[in-house]
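**Q** sharing a model that was predicted from the sequence below.
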Amino acid sequence: MVFKEKEFTLGEKSILLRSARTDEAQLLVDYLKDVCGETRFLLCDADEIEYTAESEEDFIEDKNSSEDSMLMLAFVDGEYAGNCSFQPIGTRRRAKHRADIGIALYQKYTGFGLGRLMLEQLLGKIKELGYEQAELTVVGGNDRAYRLYESLGFKECGRIPNANKYQDGTYADDIHMVKELNR
């Protein structure tokens, strides 16, 4: 699904939200490596990113041609800031009403409302498609993200203790959150 380009202003910053283009594949691969190196709150370490520009092009094409999932990029004052996406939890009838959300931003673009803006736009699309609930996972200790999700109506529905093990031997939980969209 293509997200039609939209422009916003947050404070003094000019925001552009839109779908990815295949010519941005290498930008997205580099971004994944950078953003995974900035924080412990994403799925993996930077050195574990093995995507290629070619595989990312396929991913972009799949998202843009999909009828039930989407990838949205954010640009702040013309610079790439991060992205968010959704896809169905599953294809079976019993799970087709559930959308899984992911979001990540460069750290320098957090804390001024960009994540909220992106998620509000994403949730609007999810609801428009008829999904009944949106789900996401936040890593324990990521208090700012947890509070953002709560403020958008997500509720904690479970935890997996020690789901993330770091190179220094410490652990963090996965916290599952859900937002009901039609109730």
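**A** Happy to help now that I have it.

**Q** alpha carbons only for contacts and neighbour counts from here, please
**A** Will do.

**Q** for Ser55, give its distance to Asn83.
**A** Computed with Cα to Cα, to the nearest Å, the distance linking Ser55 and Asn83 is 17 Å.

**Q** check Gly102 too.
**A** The gap separating Gly102 from Asn83 is 8 Å, by Cα to Cα.

**Q** what about those two, which has more around it?
**A** Per other Cα atoms under 10 Å, whichever of Gly102 and Asn83 has more neighbours is Asn83, with 24 against 16.

**Q** where does that one land in three-state SS?
**A** Following DSSP: H, G, I helix; E, B strand; the rest coil, we place Asn83 in the strand state.

**Q** how many residues are close by Leu131?
**A** Not Leu; residue 131 is Tyr. Tyr131: 20 neighbours (other Cα under 10 Å).

**Q** so it belongs to a strand, correct?
**A** No. Under three-state DSSP, Tyr131 falls outside any strand and is assigned coil.

**Q** so for it, what's the nearest residue that isn't a sequence neighbour?
**A** His97 (4.7 Å; Cα to Cα, 6 or more residues apart in numbering).

**Q** A further structure is provided below for comparison with the first:
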Amino acid sequence: MYINKQEFIVNGLKHTIRSAIAEDANQLSDLRLQIDGETENLDRAKGEAFIDAQGFEQIIKKDTENPRNIFLVAVVDGRIVGFSRCEGSHLNRFSHKVEFGIAVLKEFWGFGIGKSLLKQSIAWADANGIKKITLHVLETNEKAIRLYEKLGFEEEGVLKNDRVLSDGKYYNTVIMGRFIH
């Protein structure tokens, strides 16, 4: 699905949140690779599960055509600096919910870009009858957990010793959800 683009100014930085389009595919491929190398908060190490421009074009096409999916990008001065996706299931028993994922370049942390992406995703979900948004977050990503809680998410469970990071230690994954009755 598509949303109307929205503009925000946070801490003096203007950013736009809009739906991804096919022309974003090259930037998205490069961006995802860079972000994966900047943080261990995500599931992948740099280069793992690489998606090339053609792969992103297919994802964007699928998400545009599917009323249960949305792919958003955050743009600063014409440059994509972050993205998020909500992906729903085609199964009837799960038709009320979507799973949310997000990534923002480290140099743009602290400018509310993640919050803007999440708020736009929530607004889209609410407007389209989606009752639940779920996500997984690394237990040490306390800023993200606080943001999710502020926006109505609650902890639903913990996957213990779910990830091994570069320090060789095991970390838990927190499962969070936001449900609208």
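**A** Yes, it's here. Computed from a predicted model, the values in this text were never measured in an experiment.

**Q** average offset between the helix or strand containing Ile160 of structure 1 and structure 2?
**A** Under the criterion of DSSP states H and E, Ile160 of structure 1 resides in strand 155-165. Compared with structure 2 after fitting, strand 155-165 of structure 1 has a mean deviation of 0.7 Å; criterion: mean Cα distance after the TM-score superposition for structure 1.

**Q** structure 2: matching residues for the helix or strand that comes right after that strand?
**A** Downstream of strand 155-165 of structure 1, the first helix or strand assigned by DSSP H and E is strand 171-180. Following TM-score structural alignment, the partner segment of strand 171-180 of structure 1 in structure 2 covers residues 170-179.

**Q** now tell me what touches the matching stretch from outside.
**A** The contact list for stretch 170-179 of structure 2, computed with Cα atoms under 8 Å, 6 or more residues apart in numbering, reads 131-139, 152-165.

**Q** next one: it to chain centre, how far?
**A** Computed by Cα atoms, centre = their mean, to the nearest Å, the chain-centroid distance of stretch 170-179 of structure 2 equals 14 Å.

**Q** buried sites along that stretch?
**A** Counting neighbours by 16 or more other Cα atoms under 10 Å, one finds that the buried residues in stretch 170-179 of structure 2 are 171-178.

**Q** equivalent analysis for stretch 90-101 of structure 1, please.
**A** The neighbour-count check on stretch 90-101 of structure 1 (16+ other Cα under 10 Å) flags 96-101 as buried.

**Q** now stretch 111-131 of structure 2
**A** Buried residues in stretch 111-131 of structure 2, defined by neighbour count with 16+ other Cα under 10 Å: 111-118, 120-122, 124-125, 130-131.

**Q** in structure 2, which spans are strands?
**A** Secondary structure of structure 2, counting by DSSP state E: strands at 6-10, 13-19, 70-76, 79-88, 97-104, 132-138, 154-164, 170-179.

**Q** looking at these, which is buried most?
**A** Ranked by mean neighbour count under mean count of other Cα atoms under 10 Å, those are led by strand 70-76, which reaches a mean of 24.

**Q** run through who's touching it.
**A** Strand 70-76 of structure 2 is contacted from outside by 1-2, 13-20, 60, 63-64, 80-87, 113, 117, 121, using Cα under 8 Å, 6+ apart.

**Q** now swap in stretch 98-105 of structure 2 and tell me
**A** Counting by Cα under 8 Å, 6+ apart, 31-32, 34-35, 38, 42, 68-69, 81-89, 113-114, 117, 130, 132-136 sit against stretch 98-105 of structure 2.

**Q** related to what we said a few turns ago, the match of strand 171-180 of structure 1 vs structure 1, mean deviation?
**A** Once fitted to structure 1, stretch 170-179 of structure 2 is off its aligned match by 0.8 Å on average (mean Cα distance after the TM-score superposition for structure 1).

**Q** cool, and stretch 118-125 of structure 2?
**A** Superposed on structure 1, stretch 118-125 of structure 2 shows a mean distance of 0.7 Å to its aligned residues (mean Cα distance after the TM-score superposition for structure 1).

**Q** distance between that stretch and the chain's centre?
**A** How far stretch 118-125 of structure 2 lies from its chain's middle: 11 Å, per Cα atoms, centre = their mean.

**Q** before we move on, what about stretch 138-147 of structure 1?
**A** Worked out by Cα atoms, centre = their mean, stretch 138-147 of structure 1 lies 14 Å from the chain centre.
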